[in-house]
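Asker: Okay, sequence plus prediction incoming.
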Amino acid sequence: MGENTALKALPLKDLHIAAGAKFGGFAGWDMPLTYPLGVMKEHLHTREKAGLFDISHMKLFTIEGKQAVEFLNRACPLDASKLAPSQAKYTFFLNEQAGIIDDLIVTRLSDLRFMLVANAGNAEEDEAHMRTIAKGFEVTVTPLDRVFLALQGPRAAEVAKRVGLDMEGLVFMQGKETQKGWFVSRSGYTGEDGFEIGLPLDDARPFAEKLLADADVEWIGLAARDSLRLEAGLCLHGNDITPATDPVNATLLWPIPKEIREGGSFVGAEAFRIIREKGATQKRVGLKADGRQPVRGGTSLVTGDGVHAGAITSGGFGPSADHPVAMGMIAKEYADGATPLFADVRGRRIAISIHPLPFTPHRYFKG
């Protein structure tokens, strides 16, 4: 029962206030949840044009030094030596039980220099985790003080070109340092084409204002960011994956290269191999509730006989899908969809069916 800790403010908070944002707490930060446009229109604007998100609550780190590759191979289940310059990779930090401490993106900037982007709520734990591992390697872990913006949507590339963003040669899951203090990657959390841009505060304000002056661009809040990522079938750490979830049961083996699954020496490797050998007992799945009522995270899933089958981990309404969308963890025996399942909403049962992920097609630019 500790004292309430003050929420951290985004460096560009005054711009969000001027834009009429409504704020709320998320991962220790005072975040813009919605703007006057409203969640539904913000979501659809991103799918149709270009949405601008302030994601400065997320944390960027540089990893550099003679043993940067060896360090990353210990810290994550990947082979950093296989990353080409500018190539980015979705990966994890695991604990010794193979639970997911965080999911993150690592980008190779040069032979011995990498950029790592961590989730807001885990940034301090991630840094401590890295510093513990780094003691055994010739490597420097440096947290960066940056404004972080995401430009997402089918017109993101056109807008980026109009404002002079250096995106030359970048395709999905590639990134580079474009000028002093700037990091630009072609990635995002919406299922759309787009860019994530880390830049110094002095550069960020004029750059954000230039973006907002473009007729195709609107500020988009955290609420629409959530519905966009959920339609795209993308996990939210703390909901869909947690330190109690391993990549096997979370259906997230695909980011781990086959040779690393079998022979990697990453933290949690031994526990991971035991879990993989035994096989998954659960599965992360997409779920669609009958009707129009969204079914929220934490809702229990049961069979017609009332047997507990799992739980919703994230849920809401998908404006582009035009129906409720959810993800959940269910017992493996129900993963084939043959057994009718129900969401238990305060004693009322809502029929729910397994639905392929994503709910809306990914539209990443792959060249």
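Answerer: All right, it came through fine.
Asker: For the rest of this, base every contact and every neighbour count on C-alpha atoms.
Answerer: Will do.
Asker: Give me the buried stretch members for stretch 21-35, please.
Answerer: 21, 23, 26-27, 29-35 (16 or more other Cα atoms under 10 Å).
Asker: try stretch 360-367
Answerer: 360, 363-365.
Asker: Help me confirm that residue 63 comes into contact with residue 144.
Answerer: No: counting by Cα atoms under 8 Å, residue 144 is not a contact partner of residue 63; they are 10.8 Å apart.
Asker: out of those two, which sits in the more crowded spot?
Answerer: residue 63 (26 against 15; other Cα atoms under 10 Å).
Asker: Mind telling me what element that one is part of?
Answerer: Residue 63 belongs to strand 59-64 when elements are defined using DSSP states H and E.
Asker: other SSEs contacting that strand?
Answerer: Helices and strands touching strand 59-64, by 3 or more Cα pairs under 8 Å, 6 or more residues apart in numbering; DSSP states H and E, are strand 113-118, strand 140-143.
Asker: Near residue 302, how many other residues are there?
Answerer: Look at residue 302: counted by other Cα under 10 Å, it has 23 neighbours.
Asker: one step back: just name the most buried of the helices and strands packed on strand 59-64.
Answerer: strand 113-118 (a mean of 22; mean count of other Cα atoms under 10 Å).
Asker: Go ahead and name everything in contact with it.
Answerer: For strand 113-118, contacts defined as Cα atoms under 8 Å, 6 or more residues apart in numbering pick out 58-65, 68, 102-109, 126.
Asker: just to revisit the earlier point, let me have the helices and strands packed on strand 59-64 in a markdown table, extended by distance to residue 161.
Answerer: Listed next are the helices and strands packed on strand 59-64 as a markdown table, based on distance: least, Cα to Cα, whole Å:
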| stretch | distance to residue 161 |
| --- | --- |
| strand 113-118 | 24 |
| strand 140-143 | 29 |
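Asker: another structure for you, compare them:
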Amino acid sequence: MPDDHAMDEAQRTPLFALHESLKARMAPFAGWALPIQYPSGILREHAAAREAAALFDVSHMGQAFLRPKSGKLKGAMLALETLAPVSVAGLAEGRQRYGLFTSPEGGILDDFMFANLGDALFIVVNAARREHDFGHLRAHLSDACELEELTDRALIALQGPKAEAAMMALGARVGEMRFMDVAETALAGVPCLVSRSGYTGEDGFEISLPADRAEGVAEALLEQPGVAPAGLGARDSLRLEAGLCLYGSDIDETTSPVEAGLPWAIQKIRRRGGAREGGFPGAERILEELESGPARLRVGLLPEGRAPMRAPTPVFASEDAAEPIGTVVSGAFGPTLGGPMAMAYVPTDHATPGTRLYGEVRGKRLPAQVASLPFVPHQYKR
């Protein structure tokens, strides 16, 4: 049951009244009151995203513009590269990319999304790290950039194979957009900043729009065929089936991008031999791990029974091993997968798909197989 005091103290998104009218079960998350599920239940909400379209309220995420003080966006892009091991300056206008803030020790301070709008970068960060991330940017980039935190914007995500049709029925010009494209368009007559992205593994859109117009737009979307409201429960099962990391669970300051299986997020130009090699916090460790490999890796696990292996289930190399070799960081039942799934960190020599490991659940060693990620194939529009 949600903590009543925490709920009273939690901030409300612009869609709070809509969630209540739809009889959502609300709970505090990262300081915000958010829907966990609606009366239809998590399984149906999950299925809506896979088969039709699911609408999520993600207004708790932090949104900001990063603008160059010089007037040239390239300067702001290169400045952001001093905090993240990704190619910011190589991002074309109208495109979005996944990024990571790293620590001097090579750990992950947060993951975030950034888009090139031509005259500014649009940045979206995790709610629980919002204050940290924006403070981090101001502390290190204030000479080159101005950070404008957007406190009057909502953010909603429409995910699933019918998302495009629902958007276009309300006048949004999104038919030509591909995965990670970003564009300004009108949705139900409201100016919006739309990216073709999301965190479910499905095709879909994330929509930044004025807070005072969000409820009307959300209601208009929910009136479209196949669109259903969905909460954090379905969002978590969808992202886990898609093999996507949740900050604070699967990645944090103790994990490096390479350990986390995120080397794809570090473009060649930032690696050894690249034109803009290194120059980011933790570069020595991260570049070494990219070349020589890390000591441990994030892997998928498929328990052989029906019992889920949730965090922090200890993982053992054998049924009778004395000490664990790893730990489950996320685990749940996969509705599309039709069985339990988990992600864990294990030594690299135990990370090959097909390797049999054991999770200790309620005092019993239960077998699981290391599996390739994602558990359910992504359906992005390329």
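Answerer: Arrived safely, thanks for sending. Quick caveat, the model's predicted, so the values are computed rather than measured.
Asker: residues in the second structure matched by the strand holding residue 63 of the first structure, start to end?
Answerer: Mapping strand 59-64 of the first structure onto the second structure (TM-score structural alignment) gives residues 62-67.
Asker: Need the residues that contact the matching stretch.
Answerer: Residues outside stretch 62-67 of the second structure that contact it (Cα under 8 Å, 6+ apart): 73, 76, 119-127, 130, 145-151, 153.
Asker: post-alignment, that stretch versus the first structure, mean distance?
Answerer: Here the mean offset of stretch 62-67 of the second structure against the first structure after fitting is 1.0 Å, by mean Cα distance after the TM-score superposition for the first structure.
Asker: mind listing the helices for the stretch 201-350 of the second structure?
Answerer: Using DSSP state H, counting those that start in this stretch, the helices found in the stretch 201-350 of the second structure span residues 214-222, 232-241, 283-292.
Asker: I'd like those helices laid out as JSON lines, including distance to residue 346 of the second structure and mean neighbour count.
Answerer: Below are the helices of the stretch 201-350 of the second structure laid out as JSON lines (distance: least, Cα to Cα, whole Å; neighbours: other Cα atoms under 10 Å):
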{"stretch": "helix 214-222", "distance to residue 346 of the second structure": "42", "mean neighbour count": "19"}
{"stretch": "helix 232-241", "distance to residue 346 of the second structure": "18", "mean neighbour count": "23"}
{"stretch": "helix 283-292", "distance to residue 346 of the second structure": "16", "mean neighbour count": "17"}
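Asker: in stretch 317-335 of the first structure, what's buried?
Answerer: Across stretch 317-335 of the first structure, burial judged by 16+ other Cα under 10 Å covers 317-319, 323-332, 334-335.
Asker: give me the number of residues near the nearest residue to residue 143 of the first structure once chain neighbours are set aside?
Answerer: Spatial nearest neighbour of residue 143 of the first structure, excluding adjacent residues (Cα to Cα, 6 or more residues apart in numbering): residue 61 at 4.4 Å. Per other Cα under 10 Å, the neighbour tally for residue 61 of the first structure reads 19.
Asker: Pull the contacting residues for residue 156 of the second structure.
Answerer: Contacts for residue 156 of the second structure (Cα under 8 Å, 6+ apart) come out as 55-59, 206-208, 218.
Asker: change it to 10 Å
Answerer: 15, 55-61, 194, 198, 205-209, 214, 217-218 (Cα atoms under 10 Å, 6 or more residues apart in numbering).
Asker: again, but for residue 94 of the second structure
Answerer: Counted by Cα under 10 Å, 6+ apart, residue 94 of the second structure has contacts 115-118, 177, 180-184, 195.
Asker: got the contact list for stretch 40-50 of the second structure?
Answerer: Residues external to stretch 40-50 of the second structure that are found in contact with it (Cα under 10 Å, 6+ apart): 24-25, 36-39, 51-56, 158-163, 200-204, 226-238, 334-336, 379.
Asker: Go ahead and flag the most central residue of the second structure.
Answerer: Compute the mean C-alpha point of the second structure, and by Cα atoms, centre = their mean the closest residue is residue 199, 5.1 Å away.
Asker: For residue 363 of the first structure, see how far away the residue mapped onto that residue from the first structure is.
Answerer: Aligned counterpart of residue 199 of the second structure in the first structure: residue 189 (TM-score structural alignment). According to Cα to Cα, to the nearest Å, residue 189 of the first structure stands 12 Å off from residue 363 of the first structure.
Asker: Spell out which residues are contacts of both of these two.
Answerer: residue 232.
Asker: State the distance from the corresponding residue of the second structure for residue 164 of the first structure to residue 225 of the second structure.
Answerer: Taking TM-score structural alignment, residue 164 of the first structure has residue 171 as its aligned residue in the second structure. To residue 225 of the second structure, residue 171 of the second structure is 15 Å away according to Cα to Cα.
Asker: ok, which stretches of the stretch 251-382 of the second structure are strands?
Answerer: 296-303, 314-316, 326-334, 339-347, 356-361, 364-371 (DSSP state E, counting those that start in this stretch).
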